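Structure, please.
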Amino acid sequence: MSTLLWILVGGLLMSAVALVGSLTLVLPKSILDRIVLPMVSLAAGTLLGGAFFHLMPEGFAALGPVHGAVWILAGFTSFLGLEQFLHWHHCHRAAIECRKPMTYLILIGDAVHNFLGGLSIAGAFLIDPRVGITAWFAAVAHEIPQELGDFGVLVHGGWNRKQALRWNFLSGLAFPVGALLAYLISLQFDVVPLLLFGAGNFIYIGASDLVPEIKAHDTLSKALIHFACFAAGVLLLALPALVF
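The predicted model follows:
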């Protein structure tokens, strides 16, 4: 399969993940409460594992540690700026427990997030399809709990189910748009910086956005479950890099 086809298929499938949010209307709140934070823990581990064991080694090999660090910091800072200036934050818990930002602001923030994600993941595919697949799965692990939370907030904010699904899906289309732009950029420029930019995104989301949420627990058993899921996410991405 050609690199462009990998990028387009991966981008469209990532957009379809937005439809996962409709599960908030089907699953009982008690089940959502039990599964969302373990999923967030797994996502945090896969994002950090993907950044440290796949994206960064490939990028450093091509650009060196100094220039590579510049692009990682650029990716990290871009998501910090996104949250600061749009006042947007992932919402991984049930809607009633989350802060209630304006619904349109959530969609704008998600669209920008998806666009940057598309640039980063496509950059990984352009370097090596195997790295792209790894980065894509790490991103999906993060997107599923995010979409569950976002969809719940949209419905809680007054949107009906069809409206929430439609607009959440449309915001997800920013991902393949960003991915296609990365491909077009690759025709004229080196895309290795996009790989490290994506690593910075992964590190910010995993360490700054997700880890603080999984630290919120009221029992030792939950703490152990969250830690085990986090460690499993790291190992899931580390083992292929260490073994192969």
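
Going by C-alpha atoms from here, please, whenever you check contacts or count neighbours.
Noted.

and the longest helix for this protein?
Counting residues, the longest helix in the chain under DSSP state H turns out to be helix 129-156.

Quick one: name whatever helix or strand follows that one.
The first helix or strand that comes after helix 129-156 along the chain, using DSSP states H and E, is helix 161-172.

Next, the buried residues of that following helix.
164-165, 167-172 (16 or more other C-alpha atoms under 10 Å).

To compare against the first, here's the next sequence to fold:
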Amino acid sequence: MILVLIAALAFGMTFVGGMVPSAVVTRVGMRRLFAVRAGILLAVAFTEILPEGLALDRALAGWTALGAFGLLYALGSLAMLDTCPEYLQECRVHYLGAAALLALSLHSFLDGFNLSVSFGAGQAAGVAVGAAVVLHKAADGFTLTSLLRQSGLSAARTWTTLAFVAAATPLGCALSSLGLADLPPRAEAALLGFAAGSFVHIGATDVLPLVHRREDRLSILFFALALAGVSLLKFLPRGHG
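Next up, the predicted model:
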């Protein structure tokens, strides 16, 4: 039930983000939001999801985590996986062709898939990842809408494209949930490793540019607070759901 609610929230928040006027959102504010997301995802990946996978099958969870990181890195080198960095870099030219939109939809699908998998490490871990996904979807909606408008798309095509990308998240959730019932330990370890590797990649690509450029030191503080706060999940009672 909680997973369904989070998936619905993620879908809805994409449209909420798309309706926010450009004048309301600052790039500094967006950077801080991504710093919080990075802290949440890295903390959950290293303290909850990856240890759970390693406990089931150490080698398999480790290799699938590495594979997920490498896969997302390779895909990101070939096509735009996330509109948010594109928006924050203030690029003057954005081309959102079919390949880019397919990659964005795949990323959105993996968000939902990995969200569902993260509940295998416990409800607290799943809820924390859900909060990060919902935050990201609001930002996704804003940045994707902005870039589509800059590309010259009509309002109707912009909202249709946004709906297509947004729907991939609950679809990923649903397909993952259907396949997670009564999984053998090795398969569960592989999925947990894949989710952890994905979150490490997302968190690292969010926070490393902030550290390197040092444009906004408060972003680093937001990252550290989110990382420390969510790490305390380790001390909460565990429950699987």
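
TM between them?
The TM-score (TM-score structural alignment, normalised by the length of structure 2) is 0.83; 233 aligned residues with a C-alpha RMSD of 2.6 Å.

sorry, back to before: the longest helix of structure 1 against structure 2, how far on average?
Compared with structure 2 after the fit, helix 129-156 of structure 1 shows a mean deviation of 2.2 Å (mean C-alpha distance after the TM-score superposition for structure 1).

What's the local residue count around the alignment partner in structure 2 of residue 147 of structure 1?
Residue 147 of structure 1 maps onto residue 141 in structure 2 when the alignment is built from TM-score structural alignment. For residue 141 of structure 2, the neighbour count with other C-alpha atoms under 10 Å is 27.

repeat for residue 23 of structure 2
Residues near residue 23 of structure 2, counting by other C-alpha under 10 Å: 6.

Could you list the buried residues of stretch 211-223 of structure 1?
Result for stretch 211-223 of structure 1 [16+ other C-alpha under 10 Å]: buried residues 211, 213-214, 222.

my bad, stretch 180-191 of structure 2
Here stretch 180-191 of structure 2 shows 186-191 as buried, counting by 16+ other C-alpha under 10 Å.

Kindly report the same for stretch 193-203 of structure 1.
For stretch 193-203 of structure 1, using 16+ other C-alpha under 10 Å, the buried residues are 193-203.

what sits up against that stretch?
47-48, 50-52, 55-56, 59, 68-69, 71-79, 117, 119-121, 123-124, 127 (C-alpha atoms under 8 Å, 6 or more residues apart in numbering).

Per the alignment, residue 197 of structure 2 pairs with which residue of structure 1?
That one, residue 197 of structure 2, aligns with residue 200 by TM-score structural alignment.

Against residue 48 of structure 1, how distant is its match?
Counting by C-alpha to C-alpha, to the nearest Å, the separation of residue 200 of structure 1 from residue 48 of structure 1 is 10 Å.

Helices along structure 1, start to end?
So, for structure 1 - with DSSP H - the helices run 3-16, 29-50, 56-63, 65-86, 103-127, 129-156, 161-172, 174-186, 192-203, 211-214, 220-243.

can you list contacts of the second one?
I take that to be helix 29-50 of structure 1. Counting by C-alpha under 8 Å, 6+ apart, 24, 92-94, 134-135, 138-139, 141-142, 145, 199, 202-203, 205-207, 210-211, 213-214, 225-227, 229-238 sit against helix 29-50 of structure 1.

Now, of these, which are buried?
24, 92-94, 134-135, 138-139, 141-142, 145, 199, 202-203, 205-206, 210-211, 213-214, 226-227, 229-238.

what number of residues lie near the alignment partner in structure 2 of residue 9 of structure 1?
Matched by TM-score structural alignment, residue 9 of structure 1 corresponds to residue 5 in structure 2. Using other C-alpha under 10 Å, residue 5 of structure 2 has 11 neighbouring residues.

Residue 94 of structure 2 now?
14.

Next: residue 27 of structure 2.
13.

now for it: what does it line up with in structure 1?
For residue 27 of structure 2, the residue aligned by TM-score structural alignment is residue 33.

Check residue 174 of structure 2 too.
So residue 174 of structure 2 corresponds to residue 180, using TM-score structural alignment.

same deal with residue 55 of structure 2?
Residue 55 of structure 2 maps onto residue 61 in structure 1, by TM-score structural alignment.
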